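# Okay, structure incoming, though there's no sequence with it:
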């Protein structure tokens, strides 16, 4: 994959995407079968839905994706005044609200916002714009939202109330310190059953887990630099699936990282939870 992203365990299979090559994948780990679908635009994620098919995050906005028909139907357009923006990462909360972020595809301007898709309607979350949004990840209880400011090297935590409005953000994790200078940039985020937060690290050669107090509990080193996101799946949701990227690597770096862009797995002690379908 050029830019693997958006891994998510749906029923008995892993879904993920290659953003730049505009492709959706479905992997059956038992049979080893791999299906793929071409998307009409850059695609950041797919998530389950209470309606027909899946919800997909394309460059222009969320779409209803019907795998059997290989069709993508727009639900709403996002950032129409920002042609360099695209959707990047997403998650659902226990109420079925779908939280997703945009980013500057040129990775410069602070034009990335976080939106909420709730029962077919899209609204801004109120989170301060940044260049590259990642996550958000939602705690199992639904009361905490973790928003990743990738270029700012921070994870910001917000409260979420029963109506889906967020409170003021506070810094949950900061990777700007000298002791973490070689950790890379925090990328996609995922919460597990105990409220721990798994982060992929772009340029950091690792996935790391932090507990709800922000303490590092697990570090899994991988043989590639750009680790984008972790999903928790498998029969007991104790298998981590990590997507990675090869984009931007030089010929020398690719020669040293022949597995760059591959999908990796490793076991975890704390399982994931079923992904709540979007209420759309």
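Arrived safely, thanks for sending. Remember, predicted model here, so these are calculated numbers, not experimental data.

# Only C-alpha atoms from now on, for both contacts and neighbour counts.
Will do.

# residue ranges of the strands in the stretch 101-250 of the chain, please?
Here the stretch 101-250 of the chain has its strands, by DSSP state E, counting those that start in this stretch, at 114-118, 121-124, 133-138, 144-149, 154-159, 170-174, 185-191, 197-202, 206-210, 216-221, 227-233, 239-244.

# Please point out which parts of the shortest one sit buried.
The reference is to strand 121-124. residue 122 (16 or more other C-alpha atoms under 10 Å).

# can the strands of the stretch 101-250 of the chain go into a markdown table with extra columns for distance to residue 102?
Shown next, in a markdown table, are the strands of the stretch 101-250 of the chain (distance: least, C-alpha to C-alpha, whole Å):
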| stretch | distance to residue 102 |
| --- | --- |
| strand 114-118 | 6 |
| strand 121-124 | 11 |
| strand 133-138 | 6 |
| strand 144-149 | 11 |
| strand 154-159 | 16 |
| strand 170-174 | 20 |
| strand 185-191 | 13 |
| strand 197-202 | 18 |
| strand 206-210 | 22 |
| strand 216-221 | 28 |
| strand 227-233 | 16 |
| strand 239-244 | 19 |
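
# if I look at the residue sitting furthest away from the middle of the chain, how far off is residue 187?
Relative to the mean C-alpha coordinate of the chain, counting by C-alpha atoms, centre = their mean, the farthest residue is residue 252 (28.2 Å). Separation of residue 252 from residue 187 (C-alpha to C-alpha, to the nearest Å) stands at 24 Å.

# Comparison target below:
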């Protein structure tokens, strides 16, 4: 267990900071404040930042192959063009439900999670969307759909439904998953698994909500590192920077009666490891 030498990339008071994603084409990091309905960008080479207010709570933003972003929103998945115009790709509003984490698969499809605002068991889903908007349900009995990632050879998909206190793993082939099983379990008192990222060696890095930490697990599921952070609600992590060696970490303030001054900020641990290049959404 270590307290790493982290930097504050962006000092902020995000209600629910989430979804760090490295946008390689633009050389910037994307991240969200889900409940604040804000899309943030940060360029580490210049320090330049921007904030865009979205019309709905936004769970994820990912680069698109044709430019612009794909957004996982409360009422479905939409496309934001570089000129600021927006259109729905898949519109499916469900009362009491919102978007949460999402990830782009090796084939360019978007795997988008949802959850109920009250976090009711079975109220969320995990869906797969192709570039033409075709949507298929992967999982339909989810409470809080969270971290998603693939092994370097694409043969495995990792997935978190936070209240289960597990990181699960599936066999993955051609956009389909099977043989769900437990990769690692998170013990009582250590928090709940939230977002995850997979590095170039196949290790799985897991953010712990109410655990104040990021854990690194080897491909065999052995705990390799515990990176302790100063605020408890650590939500997600992703590698970024030109060489994909810096670990960016989002945090949240929601529900904290006496939040740490850095709660809601974007943190970064330089030279933490080596990330995998993430494909853009094929739409």
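Received it, and whenever you're ready, just let me know what you need. Since the model is a prediction, treat every value here as computed from it, not as a measurement.

# before we move on, the earlier item: secondary structure element for the residue farthest from the centre of the first structure, which one?
Per DSSP states H and E: residue 252 of the first structure is located in helix 251-256.

# Centre of the chain to that helix, how far?
For helix 251-256 of the first structure, the distance from its own C-alpha centre to the chain's C-alpha centre is 26 Å (C-alpha atoms, centre = their mean, to the nearest Å).

# Also stretch 174-182 of the second structure?
The answer for stretch 174-182 of the second structure is 19 Å, by C-alpha atoms, centre = their mean.

# So what touches that stretch?
For stretch 174-182 of the second structure, contacts defined as C-alpha atoms under 8 Å, 6 or more residues apart in numbering pick out 105, 107, 109, 138, 157, 166-172.

# Adding distance to residue 213 of the second structure and neighbour count, write those out as JSON lines.
Below are those laid out as JSON lines (distance: C-alpha to C-alpha, whole Å; neighbours: other C-alpha atoms under 10 Å):
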{"residue": "105", "distance to residue 213 of the second structure": "26", "neighbour count": "22"}
{"residue": "107", "distance to residue 213 of the second structure": "31", "neighbour count": "14"}
{"residue": "109", "distance to residue 213 of the second structure": "30", "neighbour count": "23"}
{"residue": "138", "distance to residue 213 of the second structure": "29", "neighbour count": "17"}
{"residue": "157", "distance to residue 213 of the second structure": "22", "neighbour count": "22"}
{"residue": "166", "distance to residue 213 of the second structure": "16", "neighbour count": "20"}
{"residue": "167", "distance to residue 213 of the second structure": "15", "neighbour count": "27"}
{"residue": "168", "distance to residue 213 of the second structure": "19", "neighbour count": "19"}
{"residue": "169", "distance to residue 213 of the second structure": "21", "neighbour count": "23"}
{"residue": "170", "distance to residue 213 of the second structure": "25", "neighbour count": "19"}
{"residue": "171", "distance to residue 213 of the second structure": "28", "neighbour count": "16"}
{"residue": "172", "distance to residue 213 of the second structure": "28", "neighbour count": "18"}
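
# Which single one of these is nearest to residue 130 of the second structure?
Residue 130 of the second structure has its nearest neighbour among these in residue 109, at 4.7 Å by C-alpha to C-alpha.

# what residue of the first structure takes the place of that closest one?
Under the alignment (TM-score structural alignment), residue 109 of the second structure pairs with residue 97 of the first structure.

# Kindly report the same for residue 196 of the second structure.
Residue 196 of the second structure maps onto residue 189 in the first structure, by TM-score structural alignment.

# try residue 209 of the second structure
With TM-score structural alignment as the criterion, residue 209 of the second structure matches residue 202.

# Would you agree that match is in contact with residue 224?
No - look at residue 202 of the first structure against residue 224 with C-alpha atoms under 8 Å: they stay out of range, at 9.6 Å.

# ok, the nearest residue to residue 184 of the first structure once chain neighbours are set aside - how many residues close by?
Distance criterion C-alpha to C-alpha, 6 or more residues apart in numbering; nearest residue to residue 184 of the first structure, sequence neighbours excluded, is residue 204 at 4.0 Å. Number of residues near residue 204 of the first structure (other C-alpha atoms under 10 Å) recorded here: 23.

# and the gap between residue 204 of the first structure and residue 216 of the first structure?
Relative to residue 216 of the first structure, and taking C-alpha to C-alpha, residue 204 of the first structure is found at 15 Å.

# As a check, name the ranges of all strands in the stretch 1-150 of the second structure.
7-10, 17-23, 28-33, 38-42, 49-53, 58-63, 69-73, 76-80, 86-91, 97-104, 110-116, 124-129, 135-142, 145-150.

# List the buried residues of stretch 133-147 of the first structure.
Result for stretch 133-147 of the first structure [16+ other C-alpha under 10 Å]: buried residues 133-140, 142-147.

# which pair in those residues spans the largest distance?
133 and 140 (20.9 Å).

# And the contacts of stretch 106-119 of the second structure?
72, 96-105, 123-131, 142-146, 148, 150, 154, 174-175, 278-282.

# and residue 145 of the second structure, what is it in contact with?
So residue 145 of the second structure contacts 100-101, 113-115, 124-126, 160-162 (C-alpha under 8 Å, 6+ apart).

# counterpart of it in the first structure?
Aligned partner of residue 145 of the second structure by TM-score structural alignment: residue 133.

# okay, how far is it across stretch 224-238 of the second structure, tip to tip?
17 Å.

# The first structure: matching residues for that one?
Residue span in the first structure matched to stretch 224-238 of the second structure, by TM-score structural alignment: 217-231.

# For that stretch, list every residue counted as buried.
222, 224-231.

# The second structure: which residue goes with residue 56 of the first structure?
Match for residue 56 of the first structure (TM-score structural alignment): residue 71.

# give the contact list for its match.
So residue 71 of the second structure contacts 58-62, 77-80 (C-alpha under 8 Å, 6+ apart).

# between those residues, which has the most around it?
With neighbours defined as other C-alpha under 10 Å, the most crowded of these is residue 59; it has 31 neighbours.

# Please tell me I have it right and that one contacts residue 73.
Yes - using C-alpha under 8 Å, residue 59 of the second structure is in contact with residue 73, at 6.0 Å.

# My read is that residue 62 of the first structure contacts residue 74, right?
Yes - in this structure, residue 62 of the first structure is within contact of residue 74 by C-alpha under 8 Å, at 6.3 Å.

# ok, residue 94 of the second structure - how many residues close by?
11.

# that older thread, of the strands of the stretch 1-150 of the second structure, which approaches residue 251 of the second structure most closely?
strand 17-23 (5.1 Å).
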